[in-house]
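Colleague: starting from these lines, generate the structure:
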Amino acid sequence: MPQIYSSYHLEQLCQTLASHLQEPPADVFAKEVIITQSAGMESWLKHGLTSRNTILANFSFQNQDGFLAEIHQLLFGERPKNNHDSLKYGLYDLLADPAFAEAFPDVAAYYAGDSLRRFQLAGKIADLFDQYQLYRPEMVSGWNQGTRSAQNEAEAWQMWLWQTLHIEARAEIRDRIFRKMDEEEALIRNIFPSVSLFGITVYTNFHLEFFRKLALITRVRFYVCLPTDLQPYENDLLLAFGTKAAELAGMFDLSGFTPVENPANTSLARLQNQILTNKTTFSGSVDDTIQASACYTPAREVECLYNYLLDLLDKDRSLNPADILVMATDIDKYAPYVRAVFHNAPVSIPFQVSGASATSDDTIVAALGLILRFGDDDFTSEKVVSLLEQKRISQRFGIGDTGYIRSVVRNANIRFGLENRKEDDTVYVGWKYGLDKILLGYAMLTDEEFPISEDLALYPFKDTEASASYDLFRLKHFVETLHSVTAAQSEERSLADWKNWMFAEVIDPMVYHDDFSKDDRTELTSIYRSLAYTDRLDYGHSVPFRVFLAELDKRLFAEPRTIRLNTGRVTVSSPVPVRGIPFRVVCFLGLDNGVFPRQDRFQGYDLLGEEYRAGDRSKKEADKYLFLDTLMAARERLYLSYTGLSVRDNTPIPPSIALDILFQYLGEPDLAVRQPLHGFSPQYQPENQRLFTYLYGGETGEFLTAGDSPEPFSSVSVYSFVKFFENPVAWYFNNILGIHYEVTDDTLPETELITPDGLLKWQVKKEMAGIIKQEELEAYRTRCIREGLLPLKSLGQVTFDQYNEEIAGIREGLRGLAGDTPERAVAIDLDIDGMRISGPVGRVFDRDYLALALSKSKEKEWTRAFLQSLLLFAAGSIDRARMIQHDGNILELPVFGKSDARTRIGSLLDFFRRGMEQPLKFSLAATRPPAGKPFDTAWVMSALQTQAKGNDYGLPPDPYMEVLLNERYFDPLTETDLEDIRQVAVLLNLNELP
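Modeller: Below you'll find the predicted structure:
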C-alpha cells in the first residue's frame, strides 16, 4: 500500500521527504522519481532538498502523465499512441471526411473550406476526448460498445469521431499496463525502487488507481499538502474556498496528518491557525501582517506594491528580496508595469519575472512570433519598421539606428505595399520604389529625375547620411528577406518540413541569437524540443501555414517561460506555478471582480458541462483553492491588491468575491486602503502610516528666475531669433525648458495622402510661390506627387490647381517684381553686442528682398519679414525690402542703413536676453487693439486669453500661453509690462502695418 504523509506546512513535508531520501537505496544506480505538478514546485523542492541533505543526485522530476508514459515505454518499448497530438491530427483529417460532412452537415458547415477552423475544432475535441477518458470513462466505454449516454446531437457526432479514430482508450491502456505489470514486477521494482508524489493538489481516479497498483510492486509515497485534516469543514474560509481541498482529502487516509501551527502572535498567524484547527470565526483585530490596497489602475497597483516592499525591507533588515513572492492574476499584463516601476525606482529592489508567456519579453520566441504573424497585407511602413525595431531583429541585420530608418522611410514617402500599380500612382508609395529612391540617393548626388524603367522615373532621395548609409542597404535586405518569408506562407508542407523551414529560413537569418549565451542556447533548445514531436508524429500530410502557426501559438508563443525561484530576488510570477509555495511575504495583485476566480464556461458541445461531478475540473473551484493555499503559504505577511476605483468617475469598484469573503471573515469590510490616483498626490504624507510613497519627491515645477538662469546664449540662428519674436512664450518652453506641447505622432503613415495638413500645404505653396515658369511648375507638381507632398493621381492635380489659385496673387506679384532675376540666399553672420546671429535668408533678388506672406496672420508675417530684412540690411546685402501679401498687395518694409539696423537688432537682443531668463510678457496678439479699444491691461489680458483658448475663426489654442495664464503668471500685469509690449511693437515697426 502507498505511504501517505500530510500537512499544511510544506516545509514539514519537504523535511520528511529529505529524511526518506537519506535512506540507503537497494541499488545505488537506480533513480529516485519525484512527481510534482508544476515547475515552480519542482524548483522549490530541489532547493529545499539540497539545503537539507547537502546534495541531491540521481533523481528524476516528472509529472503524472509523463511517468505513466515512461512505464509504458519500459513495458512495451514505446510510448502510448493515445496522446493529444495523435488525437488532434487524426480528428483534423476526419473532419474533412465527406462521410462526416454527410452525416453531420451542421457541424461541417462551421469550418467548411477553412482549414484553420477545422484545426481549431480538432484541437478542442482532442482536449475533450482526453478529459472524457479521465472524468467520464464509462461514457467512452459505452461509445466503444456503440452506446450513447444521452440522446443529443453533440454526443452523436463526437461518438462517430471517436469510433472512427480507432484510438485505444486510456482505461484500456491502463488495464493493459496492469496486466503487464503483474508479469514484470521485478523489472519495475529494479528500475523504479521508489516513487514520491509531492505537493500535488489535483488527482484523478485514473491516476490514483495506477499509483495504488504501482504501490503493490514498489515503494510509493504521497506527500499531500492540505489546509486541515478535520472534516466536515466549519471554518467560513474552508467552506467558501475548500471544495477541491475536501475532494483531495477524501482520496487519502489522513490519519498521519502533521499539524504545524504558526507560532507568531499576529492576525495572519491567527487566521492560518483557525483554518488549521477548523475554527468557525476569526478572533482579534487585524494588524499590518494582512494588508490590502484598492487602486485606480494596474500601474498604480505596482507602484503601491513597490512602496509596500521598500517599507518592509527598510523596517526589517532580516528580510531579503528572495523571501518575497509576488503573484499576478495576469502576469503578461502586470510584468511590463513591474519592470517599468522597479527599474526606474529611486531605490533598486532586485526582481525576477517568471512564468510570463514567451512572447512577453525580448526573446527569440518573441521575435519569431512577430515575424511569423507578418503577412503580405502587412507591408505598411509602420508595421515593417516596428518589426525591424524589435531588438533581436535589428541586431541580426546589424541596424544600429532604427530611429534614422524610421525618419528615412517617412521622408521617402514609403506607405504601403511592395510594388503596387503604376496606373493609380500607388507605385510611388510602395517599398520597392521607395528603396530604389533611397539607394539611388546614396549612389547619385543629383536632384534630377532618374528613369528606372520605360514608364517609371524617380527623384533620388537626397537626405541620405553617409555615416548611416549601410543601414539603408540592410533595410533593403530585411524587406527582401521578410518578403521571402511571407511568400512561403502560401505553400503547404508537412509539420516536420515547416519546422525545418522555420529554423533555416526564419530563425537563422532573421533573429539574433548568441551561441555563447547560455540563455539563448537554452531557448533554442526549448524551441526545438517543443516541436520535436513533429518528427515522431505518425502524420505526414501537408498542412497550410495557418495550421502550423496555430500549433506554434499553443505550443510555443502562449507557453510560459521557465519558472525561476531561488534567484536571490523578488519572485514575480503567475499564481499556478508557485501555488502553495511558502515565502515570508506573499503578495497577490489583480484580484479584480470578474477576473478572479475565473468562471467555468463550457462550449455547447462539451458534454462535461451537462453535469458536475466531484473531481471534475473547475477553473472557479481551482482558483478558490489556490487562494486558500495563498493564505496558508504566507509565513509572515500577506499583501492583496486590486483595481478598486474608477478612473472615470472615482466610484468604488468591488473586489474579487474571494477578497470580499476574506474581508467579511476578518470583520474588516473596509480593510483595503484606497490609494490616490497619482503617486505624487498630496495625500501621501510622511507621518501617514497607511498612505506613503517612496517614488516621488516633493519638487514643484517653477519657472527659472534671474537668480538661477541657464547659461546665456552666445549665438542664435536666424530661424530661432525670428521665432522668438513670433511667440516668445512658446520659444521659452521649447528652447529653455525643453517642453513641447505639440502632439507629435511618430507613427508612420500607412495610407495614401488624401488631405495634406497645414504644414505640408504651407511647404508646397511656399515652394510654388517662388516658381515663375509654367513648365517648372508642372515638373514640381509631378515631383510632389512622387514624393508624397500631394495626393495621388487626379486628386493631386486638383489639389495642386487649388493651391495655385490661392497663391496666384503672390506669384503674379513676384513675377512682376523679380522678373528674370535669379533668386539667391544670403548667409547671415553677424556679431552684435556679444551675440552671434547666423543662418541663411532666401528670397533675395540682386539687392532686393521679397518676402512672401502665405498666411493671413498679418502680425506674424510682418514680424518674420521685418526681422529677416533687418538682418539683411545689417549685413549690407540689400537696398530695398518688400512683402507680397497673399492677395497680391505689396507692402514696403522700412529701409535701414547698416549701423541703424545693428542698433535696432541690439535693442531687440535686450528683450531676447530677458526672454531667456523667464517668459517675456509679450505677444503679437496683444500689440494692436482694434479701433475704439484702448491699449490697457483689460484688453491685453483679453487678447492673451483668446490666444490661449483659440477661437472659431481658425485661431488654434496656444497651450504654452494657457499654462502661464493658469499659473497666473501675468497677474498682475503692470504698467511696466504694458510699456515693454509697446516698446517691442515699436522696435518691430508693427505700427506701420496697415
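Colleague: going by C-alpha atoms from here, please, whenever you check contacts or count neighbours.
Modeller: Fine.
Colleague: for stretch 828-846, buried residues please.
Modeller: Buried residues in stretch 828-846, counted by 16 or more other CA atoms under 10 Å: 828, 829, 830, 835, 836, 837, 838, 841, 843, 844, 845.
Colleague: which elements pack onto the host helix or strand of the first one?
Modeller: Just to be clear, that refers to residue 828. Using DSSP states H and E, the element containing residue 828 is strand 823-832. Here strand 823-832 touches strand 835-845, helix 858-875, helix 898-917, going by 3 or more CA pairs under 8 Å, 6 or more residues apart in numbering; DSSP states H and E.
Colleague: next, the angle from that strand to helix 898-917.
Modeller: Per axes from the mean of the first three to the mean of the last three CA atoms, to 10 degrees, the angle that strand 823-832 makes with helix 898-917 is 70 degrees.
Colleague: distance between strand 823-832 and the chain's centre?
Modeller: Averaging C-alpha positions (CA atoms, centre = their mean, to the nearest Å) puts strand 823-832 49 Å from its chain's average.
Colleague: ok, now stretch 355-365?
Modeller: With CA atoms, centre = their mean, you get 11 Å for stretch 355-365.
Colleague: follow-up on the earlier one: which residues touch the strand holding residue 828?
Modeller: Around strand 823-832, the neighbours that count as contacts under CA atoms under 8 Å, 6 or more residues apart in numbering are 718, 836-846, 871-872, 874-875, 877, 902, 905-906.
Colleague: second input sequence below; structure requested for side-by-side comparison:
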Amino acid sequence: MLQLYHSNRLESLADGLALLTQMPAGSPLAPETVLVQSNGMARWLALRLAERNGVCANLRFPYPAAYTWELFCTLLAEVPERSVYNPDILTWRLMSVLPQLKEEPGFEPLAHYLHGGDELARYELARRLADVFDQYLVYRPDWILAWEQGEEDHWQARLWRRLTEAGGAHRAALLERCLTALRSGEVAADKLPARLSVFGLSNLPPPLLTLLTELGRHIPIHLFLLSPTEDYWGDLRSEREIYRQAADADPEALYLATGNKLLASLGRQGRDFHELLLDQGPEEEALYEPPAGDSLLGGLQLDILELRNRGEDGERTMLAAADNSVQVHNCHSRMRELEVLHDQLLALFDGYPDLTPADVVVMTPDIEAYVPYIEAVFGTAEPHRIPYTIADRSLRAEEPVAEAFLQLLELVESRFDADQVTSLLALPAVQRRFDIDEHELPRLHDWIRRNGIRWGVDAAHRAELELPAEEANSWRAGLRRMLLGYALPGDERRLFAGTLPFDEVEGGVAELAGRLAEFLENLFRLPASLAGKRSAADWQLALNQVLERFFLGDEGEETALQAIREALADLRAEVEAGGCDEALSLAVVLSHLRGALSAAGRAGSFLGGGVTFCAMVPMRSIPFEVVCLIGVNDGEYPRQHRPAGSIWWLRSLAEGIARRAAKTAICS
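Modeller: Here you go, the predicted model:
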C-alpha cells in the first residue's frame, strides 16, 4: 500500500507521522525507518516527534540512496556493503583506466586531459567522470543497462563497458534485480520492514520511486509530502513555458493555465515530482491548513494555496501600516546586512515575547563568506547578544587545525614565505606541540622581522626553485644569527664567520629560540620526507606522522585531528577498493584531502538552540517562525555551475538530472 499525505505545513505532516508511529507496525523492538533528505530534517523531526509523543526512540533516519543500497543487501544475494561503482571508489578505478585510452580512437574528447601525463589533471577528470556516471546510475539506469548490452558507441558507453569488464555490482543492475524479485514474489516477508515512511522529500529519482511503488505492494509505505496547494497543479505552466511550448501557435489554444504565477514560475520541480507521485496511484489524505491572519505573507500563502493571482480582478487589498511580515532591506555591504539583521531581530523579539532565537533561521547562498561578519556582529553585540549557531560549515572552514594541516602540506613546494610559516605558529595545537606560549608570539615575530627573514630555507632551497642561490634573508640565515647571538654576543658590530650575532637572544629567552629552531628544523625536513610518489598506504603512514610531529590537540582540536586521520584511512581504503596500484604524488593526495575536508560538517550545529545560520541548499524545507535571507545578490544568486569543456557536455546529456536552477528555486 502506498499512502500519500500532503499538506502545506510540515508541522501537520510531522503530527501525522507522530500519530502513525505511536503504534508499531511489527515487533515493538524493531526500529521504525523514516527516509529524510538531510541531517537537519532528521534532527527537526526527532524533536517534533519527541514533543508530540513524549519520546523519540528506536527511529532511524537514513537517506534514500543509503537505504536503497541497504535494501539491496537485505533482499539480494552477494551484494557488497559498498559498491565498486561508488564515486569515491570509481574515481580510482578511472585513474587506472584513463591512461590506456589516450591513444585509442573514439576517446578524442578526453585526449587534451590525458596527453602530457599530468597526474593531477587525470585525477580531476576521473573524479568528475565518476560523479557523472553516478548521476547516470541514479537518474538514467536505462542508459547504463543499454550501454552494457552494446547499444551506443560513443566514448561514454565504451568507457562504461570497459569499467564493467572487471565485474562488480552497481545500482542500476541491482535495481533491476530487486524489482524483478519484488514483482515475482520471491522476497521473503521477514526480510522486509514492517513499515516504511518517507518524510519531507521534495524530489526523488524516478527509478527509486518505482522501487518504492513495488515495495508498497508488500508493505505499507507512507509518504509525507509538502505541497503548497490542495488543488491539482500538475498542469500549471509558467508564462515562459506556455509561450515556449506554443512556438508559433496561439498560446491560448493550448488551454494551459498559470494558476498562481509565483508557484508556476518557481515550483516546477515540486510540480513534476507531485505529478510522478500521483501517477503511482497512491491513497491520498489531505492535511491542509489555511494560513492565519491577513498580513502580506498570509495573503501570499493563501493565494498559492488557492491558486489565484490577487488583483487580477482589479480589486486591491489594503495592508495594515504596521504589517512587517515581508521585509526587504537594501544594504551596501555584508557587514551592514548583518547589522540590519541584528537590529530587526531585536525588534521582533521585543514585539513578540513568545518568539525565541530558536524560531529564526537565516539562510545565505554562501555561508563561508558571511561567517566573519556573523561573528563580528552577533558574537560581540553586548549587552543585547542573540544566541546563534552556524551550520553547513566544512571541517576545513570550521576547524583551524584542518586548514593548517593542508597549509603544511602546501608548504612542501612553496617558497617558505615568512608569513606562511608564522601563520602556523598562531595555531594553539602547533604551539602546544613545540611548547610555545601565545604571549611569546610577538617576540618571535619581532625576531623574524629584525633578522630580515623573508622567504626560502637557504641558498640550496632557492636554487631548487631555479632562483638565485642567495643565503641572505632566508630562514637559516636568520636562525643562524639568533643562535649565534646566544653563544657569542657581538654588540651589533662584531662579525663571526661573516655572520652578525643577534644580541636579543640571551638569558631566559634563549630557550624560546631553541624551540623556534626545533619547529623550523622539523618544517625544513618536511619536503624531503614527503618527496616522490608512494602508495596510498604509505601516504597514510607518512601523513599520520606529520600530524603527530606538528600538532598536539586539546579535546576540541583532537576531534578535528581524528577526522583527518579518518580521511587518510578512507583514502587508502578507496584506492585499494578501486584497484589502483600506482604510486600517487603529493599533489593528487592533497587535492583529494582538500575535497574530503571541505565536505559538510557536523549536523549538531543545525537547530542548536539559537538563531540558525545555514546555507541555502535544495530541499531545506524545515519550518521556522521567521525566515531571513542574506547575500541574495546579483551574481551570487541564483548560483551558476557550469563544468568546463566536455564535462559540461556530459552533464547536459543527462536530461533526468535535476537542474541546479530548479533546485535553487525549490530551496527558497
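Colleague: winner for burial among the helices and strands packed on strand 823-832 of the first structure?
Modeller: helix 858-875 (a mean of 22; mean count of other CA atoms under 10 Å).
Colleague: next SSE after that one?
Modeller: strand 880-884.
Colleague: helices or strands up against that next one?
Modeller: helix 808-818, strand 848-852, helix 858-875, strand 890-892.
Colleague: that one corresponds to what range in the second structure?
Modeller: Following TM-score structural alignment, strand 880-884 of the first structure has no partner segment in the second structure.
Colleague: how about that strand: buried residues?
Modeller: Under the neighbour-count criterion of 16+ other CA under 10 Å, strand 880-884 of the first structure has 880, 881, 882, 883, 884 buried.
Colleague: got a markdown table for the residues you listed, with distance to residue 812 of the first structure too?
Modeller: Formatted as a markdown table, the buried residues of strand 880-884 of the first structure follow (distance: CA to CA, whole Å):
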| residue | distance to residue 812 of the first structure |
| --- | --- |
| 880 | 19 |
| 881 | 17 |
| 882 | 14 |
| 883 | 13 |
| 884 | 10 |
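Colleague: returning to what we had before: okay, angle between the strand holding residue 828 of the first structure and helix 858-875 too, please.
Modeller: Compare the direction of strand 823-832 of the first structure with that of helix 858-875 by the same axes, to 10 degrees and you get 80 degrees.
Colleague: what is the corresponding segment of the second structure for strand 823-832 of the first structure?
Modeller: On the basis of TM-score structural alignment, strand 823-832 of the first structure is assigned to no residues in the second structure.
Colleague: between that strand and strand 848-852, how many degrees?
Modeller: Using the same axes, to 10 degrees: strand 823-832 of the first structure against strand 848-852 is 100 degrees.
Colleague: and strand 823-832 of the first structure with strand 835-845, angle?
Modeller: Using the same axes, to 10 degrees, strand 823-832 of the first structure lies at 160 degrees relative to strand 835-845.
Colleague: could I get the full set of strands for the stretch 301-450 of the second structure?
Modeller: Applying DSSP state E, counting those that start in this stretch to the stretch 301-450 of the second structure gives strands spanning 360-364, 388-390.
Colleague: so which residue is smack in the middle of the second structure?
Modeller: The residue lying closest to the centre of the second structure (CA atoms, centre = their mean) is residue 600, at 4.1 Å.
Colleague: need the counterpart of it in the first structure.
Modeller: Matched by TM-score structural alignment, residue 600 of the second structure corresponds to residue 559 in the first structure.
Colleague: that match contacts residue 354, doesn't it?
Modeller: No - with contact defined as CA atoms under 8 Å, residue 559 of the first structure does not reach residue 354; the gap is 11.8 Å.
Colleague: tell me the residue in the second structure that is farthest from the middle.
Modeller: The second structure, farthest from centre, CA atoms, centre = their mean: residue 494 at 59.3 Å.
Colleague: in a helix, it, correct?
Modeller: No - assignment of residue 494 of the second structure by DSSP: H, G, I helix; E, B strand; the rest coil gives coil, placing it outside any helix.
Colleague: help me confirm that it comes into contact with residue 500.
Modeller: Yes - at 6.5 Å, residue 494 of the second structure counts as touching residue 500 under the criterion of CA under 8 Å.
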